[in-house]
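**Q** pasted the sequence and its predicted model underneath.
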Amino acid sequence: MTFAKKALLMLMAAALGAVAMWACGDGDGGQPTPVTREQAEREIEERLDELRQRWDELSRETGQMSEDARRRIESEIEELQRQLDDLRTAGDDRVDDIRSQIAEGLDRLERGLDDLERQIAPDTSR
């Protein structure tokens, strides 16, 4: 066998090996494995429950919270619950969009609770 034929065979073997390795992988280019719909619902429920508990504790701890802040937080929680209900009944084509909206809402709610805690916390810097 000539050198050119050997080189060609080696090149073909390397290419086939690369294709085989690619085919055996999950084909997502190293991206994180997406969670199932049920896992997403469970994680969202858990985070929403944690934020609800945090809200309940905050609202019990202080009476100095403005009615506007109270309504805003409660409205955000209700909206997130509605979106979670939508996620449960949504078609597969809408799941990712709804999950993104819920994630943004959960982050917004968490930031709102953080801000509220800072506002009502006693000033310990003195």
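**A** Arrived safely.
**Q** C-alpha only now, for contacts and for neighbours.
**A** Will do.
**Q** which element is residue 54 on?
**A** With the criterion set as DSSP states H and E, the secondary-structure element containing residue 54 is helix 37-61.
**Q** now find how far off-centre that helix is within its chain.
**A** For helix 37-61, the separation from the chain centroid amounts to 14 Å (computed by CA atoms, centre = their mean, to the nearest Å).
**Q** after it, which helix or strand is next?
**A** Using DSSP H and E, the helix or strand that directly follows helix 37-61 along the chain is helix 67-89.
**Q** show me what counts as buried in that following helix.
**A** Counting neighbours by 16 or more other CA atoms under 10 Å, one finds that the buried residues in helix 67-89 are 73, 76-77, 80-81, 83-84, 87.
**Q** on that earlier part again, can you list contacts of the helix holding residue 54?
**A** Here helix 37-61 makes contact (CA atoms under 8 Å, 6 or more residues apart in numbering) with 65, 70, 77, 80, 84, 87-88, 95, 99, 102-103, 106, 109-110, 113, 117.
**Q** another structure for you, compare them:
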Amino acid sequence: MDYVGYNFYADVFEASIDLKTGFCGARAAPLSRKNLKTAHIPESVSIRITENGWPTGKHPFTGEDRSYEHQAKVLEAVIRTVYALRQELNITHYELFGLRDADSSVHDLFHQFGIMRDDYTPKPAFYTFQRLIQELGV
């Protein structure tokens, strides 16, 4: 086994994200420490965040409006948390789920995961992601 892929979407289907700590810290730690041991996967096997994102638009269950600005804040909190935990949890990769919305005109979160609109115009999260790559990228 080369790696364990971990997909998570903080505050999409789960509890609200804590922007100070990054929701993923609470989610990734049990994965690496408990579940991998239970499955007899050694700590030397790395974790790759294989899907992560936070959509804009209306939440289909709550009707909550999910703003572009909040998407940028969530993305920054999650990426900084993953970065801070990378050595402790042996996280070697991070992959963003969607660069571009599937359909920006549909006001449903399942169509607006991108950090760019469907016409490739950037949302604020695009610039946040770009800045974080420059700052934290290797």
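**A** Happy to help now that I have it. Every value quoted in this text rests on a predicted model; they were computed, and no experiment measured them.
**Q** state the TM-score obtained for the two superposed chains.
**A** Scored against TM-score structural alignment, normalised by the length of structure 1, the superposed chains reach a TM-score of 0.29; 53 aligned residues with a CA RMSD of 3.9 Å.
**Q** if we can go back for a sec, save the buried residues of helix 67-89 of structure 1 as CSV, and put in distance to residue 21 of structure 1 too.
**A** What follows is the buried residues of helix 67-89 of structure 1, written out as CSV (distance: CA to CA, whole Å):
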residue, distance to residue 21 of structure 1
73, 51
76, 47
77, 47
80, 43
81, 44
83, 41
84, 39
87, 36
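**Q** return the member of those nearest to residue 5 of structure 1.
**A** Checking the buried residues of helix 67-89 of structure 1 against residue 5 of structure 1 by CA to CA gives residue 87 as the nearest, at 58.5 Å.
**Q** the closest one touches residue 97, doesn't it?
**A** No. Residue 87 of structure 1 is beyond contact range of residue 97, at 9.3 Å (criterion: CA atoms under 8 Å).
**Q** sorry, back to before: farthest-separated two in the contacts of helix 37-61 of structure 1?
**A** Set against one another by CA to CA, those have their most distant pair in 65 and 95, with a gap of 35.6 Å.
**Q** hmm, back to that, what residues sit buried inside the helix holding residue 54 of structure 1?
**A** Using 16+ other CA under 10 Å as the test for burial, helix 37-61 of structure 1 gives 40-41, 44, 48, 51-52, 54-55, 58.
**Q** okay, residue 65 and residue 95 of structure 1: which has more neighbours?
**A** When residue 65 of structure 1 and residue 95 are compared on other CA atoms under 10 Å, the one with more neighbours turns out to be residue 95, at 17 against 14.
**Q** and the more buried one, how far from residue 68 of structure 1?
**A** Going from residue 95 of structure 1 to residue 68 of structure 1 by CA to CA, to the nearest Å gives 32 Å.
**Q** name the element the one residue sitting closest to the centre of structure 1 belongs to?
**A** Centre of structure 1 computed as the mean C-alpha position; nearest residue by CA atoms, centre = their mean is residue 103, 5.1 Å away. Here residue 103 of structure 1 sits within helix 95-120, counting by DSSP H and E.
**Q** buried ones in that helix?
**A** In helix 95-120 of structure 1, residues buried by neighbour count (16+ other CA under 10 Å) are 95, 98-99, 102, 105-106, 109-110, 112-113, 116.
**Q** need those in TSV with distance to residue 12 of structure 1, can you?
**A** Compiled in TSV, the buried residues of helix 95-120 of structure 1 are given as follows (distance: CA to CA, whole Å):
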residue	distance to residue 12 of structure 1
95	42
98	46
99	44
102	49
105	52
106	52
109	56
110	55
112	59
113	60
116	64
